[in-house]
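Chemist: Quick one, fold the following:
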Amino acid sequence: MTVDDPTLAAADHRHAVTGSGKPACLLVDWGSTRLRLWLVDDRLAVLDRESGPQGQASLTPQDYEPLLTGYLDRHGLSYDLPIAICGMAGALAGWREAPYLDCPATLMTLADHAIPVSDRLPRCAILPGVARRDDTHPDAMRGEETQCLGAHVGGVGDGWLCLPGTHSKWVRLQDGMVQHFSTYMTGDLYAALGRHGALAGLMAPDGADHDLMAAHLAEFDAMVATALADEGGSWDRLFALRAAVVTGQRDGAATAARLSGLLIGAEIAHIRRSLDGVVSIIGDPSLAALYARGCDSAGINHTILDAEAVTIAGLGSAARRLADIPTGT
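Modeler: Here you go, the predicted structure:
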């Protein structure tokens, strides 16, 4: 669909800034359903931060440039400002395809494979994703590789990253490379079962799940433990979530927490055989906290990294390489 008002002027999400220097570059995380951008100085301190619903799924290729030029115009910024973009803007159905790099992929050279996209914005480029071209188990990521880069430049060494979301990624970093990764459609399954399946009438309306989850964490923990004990083979327990409510054994308000625990527990049960060391979890705070609880139940050592800070660090590192911006002091 074409955007009628191609600006971020009515962005629904803006926070306090942290920097006071001169704008050095614009960093853009263009997801399927959300657009997030940060104007930063040469130290990557945030001068302005906006987000809105102009995700890739709602845009045509002609819509992207006006969104960025509109932002630059409103802030009196030059079209020559370096702009680094990650995410679905580089998908086949996005602004312009940024071909995947093969896994293993060296993180510090992501920017070397960035694709320029606009004559009007001569220093604007989209970073590539990373793909496993495996005949039996192919996989792909767009956007998460930039968070991996941010974690790497932030000091995370060899080990595992967990990036929960609609399509959760577990990524093995080694020697500054994405050495291996696996994707779990946990978020997709949660949404599909909760909105369209047999559990739909028992789930909370969109936006209420997090509040209900907090009220039923014991139920979440119990289902994580069940999935871990089942070694991830918990498919026969999905309908049991409904049966427990319709037979009066369980309160329907806890269904969201129980479904989330079962799915996240099954995901962790499957991946934990591959893990070693400390897992760094990068994601939305509430979702990252649930994955941390799941890791606790599985005896997996973990730490939580700030997702926004990691994304800024990754995009900022790429922008510096693209535009030869010196590191601020």
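Chemist: CA only for contacts and neighbour counts going forward, please
Modeler: Fine.
Chemist: separation between Leu161 and Ile271?
Modeler: 12 Å (CA to CA, to the nearest Å).
Chemist: Kindly apply the preceding question to Gly94 instead.
Modeler: From Gly94 to Ile271 the distance is 31 Å (CA to CA).
Chemist: what about those two, which has more around it?
Modeler: Between Gly94 and Ile271, Gly94 has the larger neighbour count (other CA atoms under 10 Å), namely 24 against 14.
Chemist: Spell out the secondary structure type for that one.
Modeler: Secondary structure, DSSP: H, G, I helix; E, B strand; the rest coil: Gly94 is coil.
Chemist: intersection of neighbour lists for Leu161 and Ile271?
Modeler: Trp170 (CA atoms under 8 Å, 6 or more residues apart in numbering).
Chemist: Another for comparison:
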Amino acid sequence: MTAASYAAVDWGTSSFRLWIIGESGKVLAERRSAEGMIAAGKTGFSTVLEAHLAAISAPSHLPVIICGMAGAKQGWAEAGYLDTPAPLAGIVKAAIPVKDDHRDIRILPGLAQRNEAAPDVMRGEETQLLGAMAELGGGSHLVCMPGTHSKWVRITDGTVEGFSTFMTGELFDVIAKHSILSHAVAEGGHFDSTDAAFLEAVAQAAKHPALATNLLFTVRSGQLLHGLSAKAAKAKLSGTMLGLEIAGALAAARPTGDSVSVIVSGGLTELYRDALSALDLNPAIIDADDAVRHGLAAAANAIWPA
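Modeler: Okay, the predicted model is just below:
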């Protein structure tokens, strides 16, 4: 650990990710756990952080840069929000210090859209956007950031002009477990993003978003009347939710003519890629883990220049 330069932490609501970064920018060590804001609020943020740093023998003086829910009102220390339109470079200047006797710890702020008709907030995604700018480049971009609460962000030359949050993942979970559709999808298991039921549902929902609740009910009625399998029912529910999200995001962003980029990792990659491709929106895919590390690196290098 003698070559370590800083520790980078992405602290979510239910997840914790830490990387030790060397002087060359290389990842020297990594830690992941389910000790997000909710768990850390009970255990103690400093206790959680120091336990992970000790587990990989990180130096006691190593500085730490943090993004995400550790900076929320209910987190370690409130980092506040920058108001849109917000240059992404500005989040570095607004980082707040955390009082600590042993090391220099900074938490990056989130972004807020204070439009009374469309209020919105993000925390953590702004750091991914900062890290993705090298791949996005200049000009105008529409960026999708999938998750439990997906973000669709409008960026022009490195400035976040505005964004919209869609509760797609959370609503899918609620509907699949606690509505009448739970009977249709209970035994669905895994489905592929190229499944015809998924892609057709994406297309129908994107074309007819006003029929949202009707389209959702056809997951059940299609099974009762036409023998729709549980797997196809689950694919149809997922495709309907994604199609509605995309329709809403494009309505909020257009007319722009912007390309669509998706910052994503894991199983959602194929779902969003194929859903967007089915609507002739062939997206550029940017790895979310790489993006957040690059964003944290940009902040660390600005705060603690070599």
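Chemist: Report the TM-score for the pair.
Modeler: Once superposed, chain against chain, the TM-score is 0.92 (TM-score structural alignment, normalised by the length of the second structure); 302 aligned residues with a CA RMSD of 2.1 Å.
Chemist: Phe198 of the second structure: what's it in contact with?
Modeler: Counting by CA under 8 Å, 6+ apart, Phe198 of the second structure has contacts Ala232, Ala235, Lys236, Leu237, Ser238, Gly239, Thr240.
Chemist: same thing with Leu62 of the second structure?
Modeler: Leu62 of the second structure neighbours (CA under 8 Å, 6+ apart): Ala4, Ser5, Tyr6, Ala7, Arg103, Asp104.
Chemist: which element is it on?
Modeler: Using DSSP states H and E, Leu62 of the second structure maps to neither a helix nor a strand.
Chemist: Just give me the match in the first structure for it.
Modeler: Structural alignment (TM-score structural alignment) places Leu62 of the second structure against Leu81 in the first structure.
Chemist: just Ile180 of the second structure next, same as before
Modeler: Match for Ile180 of the second structure (TM-score structural alignment): Ala198.
Chemist: Now do the helices in the first structure.
Modeler: Ranges of helices in the first structure, per DSSP state H, are 64-74, 144-153, 186-196, 209-215, 217-229, 238-246, 255-271, 285-298, 307-323.
Chemist: which one of the ones you listed lies closest to Arg36 of the first structure?
Modeler: helix 307-323 (9.8 Å; CA to CA).
Chemist: residues in the second structure aligned with the closest one?
Modeler: Helix 307-323 of the first structure maps onto residues 288-304 of the second structure, going by TM-score structural alignment.
Chemist: And that stretch, what's buried?
Modeler: In terms of neighbour count (16 or more other CA atoms under 10 Å), stretch 288-304 of the second structure has its buried residues at 288-300.
Chemist: and Val217 of the first structure, how many neighbours?
Modeler: Slight slip there: residue 217 of the first structure is Leu, not Val. Around Leu217 of the first structure there are 17 residues (other CA under 10 Å).
Chemist: Give the aligned equivalent of it in the second structure.
Modeler: Leu217 of the first structure maps onto Asp195 in the second structure, by TM-score structural alignment.
Chemist: what comes into contact with stretch 1-17 of the second structure?
Modeler: With contact meaning CA under 8 Å, 6+ apart, stretch 1-17 of the second structure is reached by 18-23, 28, 30-39, 57-59, 62-70, 124, 292-293, 296-297, 300.
Chemist: Return the subset of those residues lying in strands.
Modeler: Using DSSP state E, 18-22, 28, 30-33, 64-68 are the members of these that sit in strands.
Chemist: From those, keep the buried residues only.
Modeler: Buried residues within those, defined by neighbour count using 16+ other CA under 10 Å: Leu18, Trp19, Ile20, Ile21, Gly22, Leu28, Glu30, Val64, Ile65, Ile66, Cys67, Gly68.
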